[in-house]
Every structure is written in C-alpha cells, then in structure tokens.
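Peer 1: Build me a structure from this.
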Amino acid sequence: MEYPGNLFVVAAPSGAGKSSLVKALLELDAKLSVSVSHTSRAPRGQEQHGREYWFVGLDEFRDMVARGDFFEWAEVHGNLYGTSRAGIESRMAQGDDVVLEIDYQGALQIKQLFPYAVLIFVLPPSWEELKQRLIRRGDTQPEVIATRMANARVEIDQARHFDFVVVNAVFDSAVFDLKAIVHAQRLKYAAQRRNRSAVFQALQLD
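Peer 2: Model (predicted):
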C-alpha cells in the first residue's frame, strides 16, 4: 500500500556515522521524524526508554515477533531489534515522513514488504577511517573492533541493494547529500500531484 508520507531507511556499519547524520538531518528538516525501534538490549549511557529505543525484555520481544507486531526485526551483535508496524503505518498514513535507522537486514526486509521505501546506505571513506572512528567512539577492546570490522565487510557488501549511497567523508557534505535525497523524493510526480493538487487541477494534469 502507498501512503501519503515517505519512509526513508538509513543503514550503515558501526562507526560510519549513521546516527550523527540522521540527527543532523532531523535538525534541518522539521517535516521528518525518526522512528524509535524496540530492542532487547539494555540501555547504554544516557539512553532513555522511548527516546533512543523502546527497551523490552527478550521474552516480550519474542512475543511481539510471534504476534506480527514488527515491520522488520533482526539480530545484530547478539541483540534483537525491531520496528513497530503500527507505529510506522499510522504516521505515514497521516502524511508524515519517517526515518528509520536500522541494519541492512531490516532495511532489505522493509523493501520487500514496502516497495515504496527509500533505502540509503552510509559508507565510510576507507577501512582505516572506519577503524579509527570505532576507536574514537570508545570501542577500544581489540576483539570488539575486530568483530565490528568483520561485520562491516559483510554489511558494506549489501550497499549494492540500496537506492542511494552516501559516503561520509566530510560530515557536512554527507548531511547535504541526505537532505538532497529527501528533497528529491518529495519532488516525484506522485508526491507533487498529492501535495500540490491545486496546481495539478489548474493545469488539468492527471
């Protein structure tokens, strides 16, 4: 089903800067809102229930899977993450544009269920830069870094299945690229016909 609102799905390997980019994009675009996912993992640092994630127990998460409550769900680094189907669909039905920050598995699941979703993959400029970003953000344990880098090679190989790719070499440029993708989606014929109906009627367009 096609909704008035757009669904933008952003995926990236750990350390590529996905969360920072999406946060900056949201600050620039009041029409966008981020979807808060559910997770079975415990909160980290200053994370709050309902802000970064909906934190639920493993049993509760599995019950939600069994009920079909999730648009998509996946296991990432040993933890379960899922996107509420009802939450996404209700907001898009109201004409809201929604951004999801999820892993590539979830992104590809959503594309199968919702072909109109816009998939965006964020790449680091190099393997060395990705490793340095992981170190700078606090992943200093050698085994943790090794695991993240190994997973990144699998994840980055999936970028070919996405609609757009943004290389996060210079942060401001990457934010501009994300903003351009969102703007271009809103300028598509179907979106303009819906949002500028008076103009289309005046010009006697379908």
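Peer 1: okay, CA-based contacts and neighbour counts for the rest of this
Peer 2: Will do.
Peer 1: Asp103 and Thr140, how far apart?
Peer 2: Asp103 sits 22 Å away from Thr140, going by C-alpha to C-alpha, to the nearest Å.
Peer 1: So for those two, which residue has more residues nearby?
Peer 2: Each of Asp103 and Thr140 has its neighbours counted (other C-alpha atoms under 10 Å); Asp103 has more, 21 against 12.
Peer 1: need the helices for this structure, in chain order.
Peer 2: Applying DSSP state H to the chain gives helices spanning 18-28, 58-67, 85-93, 104-113, 127-136, 142-156, 171-186, 189-195, 197-202.
Peer 1: how about the fourth one: buried residues?
Peer 2: In terms of neighbour count (16 or more other C-alpha atoms under 10 Å), helix 104-113 has its buried residues at 104-108, 110-111.
Peer 1: any idea which of the residues you listed is closest to Arg51?
Peer 2: For those, the residue nearest Arg51 by C-alpha to C-alpha is Gly106; the value is 19.8 Å.
Peer 1: Can you verify my assumption that the closest one contacts Glu75?
Peer 2: No: here Gly106 does not reach Glu75: they are 9.4 Å apart, not a contact under C-alpha atoms under 8 Å.
Peer 1: structure for this one too, so we can compare:
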Amino acid sequence: MSTQGLLIVLSGPSGAGKGTVCKALLKECPQIQYSISATTREPRTGEKEGKSYFFTEKKQFESKIESNQFLEWAKVYDNYYGTPKDFVIKNLKKGKDVILEIDVNGAKQVLKNFPDGTFIFLLPPSLEELSNRINKRGTDSQEVIKKRLASAEGEISEMKNYNYAVLNDQVENAVEKIKAIIIAEKCKIDKIDVIKEDFKNDLPID
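Peer 2: Model prediction:
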C-alpha cells in the first residue's frame, strides 16, 4: 500500500464542533499527527514550543510568507498564524497521516497549495442547533452571535468544494465516519503505489 500519509483537512462553521471531534479522533487514533501551527503571538502559560505552536518572530514569519512556506496563513488582529509546509510534508513522507483543523478560508488556501489532501466538511445538525451551541458558550454578545450565524450560512455553501461531508449529530458518530473516510482514502487506486510493481507479472497485458 501507499507509504505516503494522508493530509486530512477538517473544517466547517464556528460551532460545528471541529475541536471536539478532532480531539476525540486523536484519542482513538494516536498515530494521526495533529498539525502544529506557527504563530507570532507570545506563548501563554503552559504552552510549549513545537508542541502547542511554533513561536516565530514577525519578520521571520513574513519572510516565510514571501517564500511560500505555509500551506495557509492568516493575520488575526496583530498576530500571524499559519500551517508550515515543511512540518506537514515531513510527516507525510514518514507515512504519518496529518490532520489539520481549520476554518473554511484556511481550507481554501490548503486546497490551492495541496489539492491531494482529503477535505472533510463538518456540519452541525441544523442552524438552530448551531445557534444553541454558540449561545451555550456564553462568550459572545448577541450581535456577535448573529454575525457568526450569518457567516456560517456562507461557509456551509462552500461545502461543494470538499470531498466529504460529515454530520456532527453525535461526536462518536462523526469520529466513526471520519475513520471510515480515512480507510476508504487509503484504498483508492491512486493511493496504492505498489500494486503494479508487486503484481506486474500477474497482470494481463493489453
């Protein structure tokens, strides 16, 4: 079978449960490597270099943007965040599957830079349930919540650009579907790079 790992991109609207599902998936599949982001913000208490983030000087980050060293990047307020290409590619070449939990805009950049990735869109059961989840957080004003919900509708319309859609009605169900997707991806003909070599003498000649 293919020795190249899969790049799994998990995205969806805010409140769909990306972080919860990703955490549950990694708990069940510890062999999957979570993609570590680079950032220019200062480390918070308990955060570790190379584990929580790759903490990077602003000038160095901007230099890496210029030399196209990120699969995706964004500037949030005064800080940059991005997914380093070298970290992802290094792990994929080792045969590790790498999962990237990201928003829709970031996924667009990844699709452009790495179209061979497996793109999974995580859906909430309904917009009503999405609203309930965001409200339960208790961290946003009603005005912000309205903006998030309006944004979510636009993000859901981007689902057509993904390979798969997974309904997050129950975390356990969503995780099982993602595990099945990974298995299916690894069985695709274009992912099986040794069949022709191993069986070439047994294959019929046209």
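Peer 1: TM-score, when you put one on top of the other?
Peer 2: The TM-score (TM-score structural alignment, normalised by the length of structure 1) is 0.82; 203 aligned residues with a C-alpha RMSD of 3.0 Å.
Peer 1: sorry, back to before: return the closest of the buried residues of helix 104-113 of structure 1 with respect to Leu134 of structure 1.
Peer 2: Out of these, the member with the shortest distance to Leu134 of structure 1 (by C-alpha to C-alpha) is Tyr104, at 18.7 Å.
Peer 1: Which residues are in contact with the nearest residue to that closest one once chain neighbours are set aside?
Peer 2: With C-alpha to C-alpha, 6 or more residues apart in numbering as the criterion, Tyr104 of structure 1 has its nearest non-adjacent residue at 5.6 Å, and that residue is Ala11. Ala11 of structure 1 is in contact with 18, 101-104, 107, 119-122, counting by C-alpha atoms under 8 Å, 6 or more residues apart in numbering.
Peer 1: Drop anything exposed from those.
Peer 2: Buried among the contacts of Ala11 of structure 1 by 16+ other C-alpha under 10 Å: 18, 101-104, 107, 119-122.
Peer 1: I'd like these written out as TSV, with distance to Gln48 of structure 1 added.
Peer 2: As requested, those are arranged in TSV below (distance: C-alpha to C-alpha, whole Å):
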residue	distance to Gln48 of structure 1
Lys18	19
Glu101	17
Ile102	18
Asp103	20
Tyr104	24
Ala107	24
Leu119	27
Ile120	26
Phe121	26
Val122	25
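Peer 1: Just the closest of those to Phe200 of structure 1, please.
Peer 2: Leu119 (28.4 Å).
Peer 1: Give me the distance between the closest one and Glu27 of structure 1.
Peer 2: From Leu119 of structure 1 to Glu27 of structure 1 the distance is 20 Å (C-alpha to C-alpha).
Peer 1: go on, Ser126 of structure 1?
Peer 2: In terms of C-alpha to C-alpha, Ser126 of structure 1 sits 27 Å off from Glu27 of structure 1.
Peer 1: cool, Thr39 of structure 1 as well?
Peer 2: When Thr39 of structure 1 is compared with Glu27 of structure 1 (using C-alpha to C-alpha), they lie 25 Å apart.
Peer 1: Give me the more crowded residue out of these two.
Peer 2: Applying other C-alpha under 10 Å to Thr39 of structure 1 and Glu27 shows that Thr39 carries more neighbours, namely 24 against 12.
Peer 1: Spatially nearest residue to that one, not counting backbone neighbours?
Peer 2: Of all residues not flanking Thr39 of structure 1 in the chain, Tyr81 sits nearest, at 4.4 Å (C-alpha to C-alpha, 6+ apart).
Peer 1: Quick check: the one you found touching Tyr53?
Peer 2: No: here Tyr81 of structure 1 does not reach Tyr53: they are 9.2 Å apart, not a contact under C-alpha under 8 Å.
Peer 1: more crowded one of the two?
Peer 2: Using other C-alpha under 10 Å, the more surrounded residue of Tyr81 of structure 1 and Tyr53 is Tyr81, with 24 against 20.
Peer 1: which residue lines up with the more buried one in structure 2?
Peer 2: Matched by TM-score structural alignment, Tyr81 of structure 1 corresponds to Tyr81 in structure 2.
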